[in-house]
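# Build the 3D model from these lines:
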Amino acid sequence: MKKMFLKAITATALAAAGNAYAVSDAANDFLSVYTGSHDAAFDVLSADVAYNAATNEFVFRTTTAGPIAGVAGAAYVFGLDVGGSTNAPFASVGLPGVTFNATVTLRADGTGNAGANAISTHIVGDQIFSTVSAALLPSKGLAPKDYTWTVWSIDSRVAGPGRLADFAPNANITVSAVPEADTYAMLMAGLGMLGMVARRRSRKGA
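Take a look at the predicted model:
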């Protein structure tokens, strides 16, 4: 009975957590035009852009095949279509579905930009992320929740198309929605119950 209860609570917590990343990407799938470093930090494995309507902020994050901090030249450019006219500059390398008219760049040296504005960037092992106010990414026709995006890693030490390492995804997708407050509450309740069960078991075993 306890095992069934534990499984049920675990499933509830995981369901409430939602999809951790909107996109997963194959390992070691560098573009054929890429001439930069093949350090694992340039190989994107997953990425997400989530919009929080309550705070009017976006969270940008990506995970790579190896540690990111301090890797020379490594940067991750999120291209966003915020409505209106867009550019499709990568059609020549086989990616006509990548269109954007705003960018957010996160760098392995801990710096970042949303357009011309500096932003805080955080790195933990193979993950890099940043929370960015939607005010820094003003709409040109779309509501923030309808913005579309993709991300690509670059070796900033290389010029031209040879700097383009890896895309995830290969065409724009819509931003994710941050779970509502009641979903977070369910997650917290589920995790709390898991903790209670673990404490009771530990007391009985003592």
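# Only C-alpha atoms from now on, for both contacts and neighbour counts.
OK.
# tell me the helices in this structure, going along the chain?
With DSSP state H as the definition, the chain shows helices at residue ranges 2-17, 181-205.
# residue contacts, Ala26?
Residues in contact with Ala26 (CA atoms under 8 Å, 6 or more residues apart in numbering) are Leu45.
# measure the nearest residue to Asp146 once chain neighbours are set aside to Val98 for me?
Distance criterion CA to CA, 6 or more residues apart in numbering; nearest residue to Asp146, sequence neighbours excluded, is Thr174 at 6.0 Å. Between Thr174 and Val98 the computed distance is 12 Å (CA to CA, to the nearest Å).
# Between these two, which has more neighbouring residues?
Counting neighbours by other CA atoms under 10 Å for Thr174 and for Val98 shows that Val98 has the greater number, 26 against 18.
# What segments of this structure are strands?
Counting by DSSP state E, the chain has strands at residues 23-24, 44-52, 57-64, 74-81, 102-107, 112-114, 117-118, 122-124, 127-133, 148-155, 164-174, 176-177.
# Would you mind giving those strands as CSV with distance to Ser202 added?
Supplementary listing: the strands of the chain in CSV, determined by distance: least, CA to CA, whole Å:
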stretch, distance to Ser202
strand 23-24, 37
strand 44-52, 37
strand 57-64, 35
strand 74-81, 44
strand 102-107, 43
strand 112-114, 45
strand 117-118, 48
strand 122-124, 32
strand 127-133, 34
strand 148-155, 45
strand 164-174, 44
strand 176-177, 38
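# quick one: which of the ones you listed is nearest Ala11?
Across the strands of the chain, Ala11 has its closest neighbour in strand 176-177 (20.7 Å, CA to CA).
# Output the contacting helices and strands for that closest one.
In this structure, strand 176-177 makes packing contacts with strand 44-52, judged by 3 or more CA pairs under 8 Å, 6 or more residues apart in numbering; DSSP states H and E.
# Buried residues in stretch 23-38, which are they?
By 16 or more other CA atoms under 10 Å, the buried positions in stretch 23-38 come out as Val23, Asp25, Phe30, Leu31, Tyr34, Thr35, Gly36, Ser37.
# want to put them side by side, so please do this one too:
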Amino acid sequence: MRLNDVRYLLMAAVIGGPLQAQAAGITDPVGDYLSGYTGSTAGDLDVLSASLTYNPSTDIFHFESNYGADVGTTPAGFYVLGINRGAGTARFAANGLPNVLFDTVIRFGSTGTGLINLLNTDPATVTPLLPSAITIQGKRLSADIAGALLPSAGLAKSDYTWNLWPRDGASGTGFPAISDFAPDTTNAAVQTVPAPAAVWLFGSVLGVITVIGKRRVPAPAVLPV
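Here you go, the predicted model:
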């Protein structure tokens, strides 16, 4: 293997590794407010993209979401992340959404607050999230959630599913206060975070070294003495 080939493979490892380490999410159409929604349409309650990933090595769930306007544009707006840990029920079936299943809701306020509500316990268990676990930057809202706060109710953590729906608190507590569902009619799967890019890169470099090591180098010609 020529030196240029090695350089090419190493460059591919550096560039490709981080790309493989990114988890997939969902996208949602702009302005697809629910029929019958009575709240603000300023954009911050319109989901454009979202993802929920799980890292088994750290036991951390990471939530990412982006909206059509800066979070907090609607004063009474907030965001509900519904999660199915294995005991999810169709609480919106009467509204035509039998496939949105959840046994947990996490409420994110537009000022950086968060509450986890485990609905399948008696009584329901409510746990506040630390403000340091939640980040709001313009149109983006993200959070890190310890896996211990989301114990299994029948599913492996990597098999949990979720849905996201913003609400305008100024429109009450009923279904008309929900602006959007993302995904629209069903749950999305939690994505398991792959090996960190640095580990992937180390494996790639090691593979290149192994290939080089297996190449036989011709023995030098025997010179006359």
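# which one of the buried residues of stretch 23-38 of structure 1 sits closest to Val132 of structure 1?
The nearest one, if we look at the buried residues of stretch 23-38 of structure 1 relative to Val132 of structure 1 and count by CA to CA, is Val23, at 19.5 Å.
# From Asn163 of structure 2, how far off is the counterpart of the closest one in structure 2?
For Val23 of structure 1, the equivalent position in structure 2 is taken to be Ile26, counting by TM-score structural alignment. Taking CA to CA as the measure, Ile26 of structure 2 and Asn163 of structure 2 are separated by 10 Å.
# What residue in structure 2 is paired with Trp152 of structure 1?
Under TM-score structural alignment, Trp152 of structure 1 pairs with Trp165 in structure 2.
# Contact partners for that match?
With contact taken as CA under 8 Å, 6+ apart, Trp165 of structure 2 is in contact with Tyr79, Val80, Leu81, Gly82, Ile178, Ser179, Asp180, Phe181, Ala182.
# what does Thr12 of structure 1 give?
By CA under 8 Å, 6+ apart, Thr12 of structure 1 lies in contact with Met186, Leu187, Gly190.
# Counterpart of it over in structure 2?
Per TM-score structural alignment, the equivalent position to Thr12 of structure 1 in structure 2 is Gly16.
# go on, Gly94 of structure 1?
Alignment of Gly94 of structure 1 against structure 2 is given by TM-score structural alignment, with Gly96 as its counterpart.
# wait, Val208 of structure 2 sits on Leu9?
Yes: look at Val208 of structure 2 against Leu9 with CA atoms under 8 Å: they come within range, at 7.5 Å.
# returning to what we had before: can you tell me which of the strands of structure 1 is nearest to Ala17 of structure 1?
Between Ala17 of structure 1 and the strands of structure 1, the tightest spacing by CA to CA is seen for strand 176-177, at 12.1 Å.
# on that earlier part again, I'd like to know how far the match of Val23 of structure 1 sits from Trp200 of structure 2.
Shown here: Ile26 of structure 2 relative to Trp200 of structure 2, a distance of 25 Å by CA to CA.
# Next: Pro176 of structure 2.
In terms of CA to CA, Pro176 of structure 2 sits 47 Å off from Trp200 of structure 2.
# Please identify which of the two sits among more neighbours.
Neighbours per residue, other CA under 10 Å: of Pro176 of structure 2 and Trp200, the larger number sits with Trp200, 19 against 16.
# Give me the spatial nearest neighbour of that one, chain neighbours excluded.
Gly17 is the one closest to Trp200 of structure 2 (CA to CA, 6+ apart), at 6.0 Å.
# ok, now how distant is that neighbour from Ser40 of structure 2?
41 Å.
# and if you look at Tyr67 of structure 2?
Counting by CA to CA, the separation of Tyr67 of structure 2 from Ser40 of structure 2 is 13 Å.
# these two touch, right, Thr121 of structure 1 and Thr105?
No: the pair Thr121 of structure 1 and Thr105 fails to qualify as a contact (CA under 8 Å) at a distance of 9.2 Å.
# Can you find the partner of Phe63 of structure 2 in structure 1?
By TM-score structural alignment, Phe63 of structure 2 lines up with Phe60 in structure 1.
# For that match, list the residues it contacts.
Counting by CA under 8 Å, 6+ apart, the residues that Phe60 of structure 1 touches are Ala47, Asp48, Val49, Ala50, Phe78, Phe129, Ser130, Thr131, Val132.
# Around the closest residue to it other than its chain neighbours, how many other residues sit close by?
Here the nearest residue to Phe60 of structure 1 in space, its sequence neighbours aside, is Val49; by CA to CA, 6+ apart that works out to 4.7 Å. Neighbourhood size, Val49 of structure 1 [other CA under 10 Å]: 28.
# before we move on, what about Gly88 of structure 2?
Gly88 of structure 2 is surrounded by 22 other residues when neighbours are defined as other CA under 10 Å.
# re the thing from before, OK, contacts around the closest residue to the match of Trp152 of structure 1 other than its chain neighbours?
Closest residue to Trp165 of structure 2 in three dimensions, ignoring its sequence neighbours and counting by CA to CA, 6+ apart: Phe181, at 4.7 Å. Under the criterion of CA under 8 Å, 6+ apart, the neighbours of Phe181 of structure 2 are Val47, Asn163, Leu164, Trp165, Pro166.
# quick one on the thing from earlier: present the contacts of Thr12 of structure 1 as JSON lines; the columns should include distance to Met4 of structure 1.
What follows is the contacts of Thr12 of structure 1, written out as JSON lines (distance: CA to CA, whole Å):
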{"residue": "Met186", "distance to Met4 of structure 1": "18"}
{"residue": "Leu187", "distance to Met4 of structure 1": "18"}
{"residue": "Gly190", "distance to Met4 of structure 1": "14"}
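# do you know how far Leu19 of structure 2 is from Val193 of structure 2?
12 Å.
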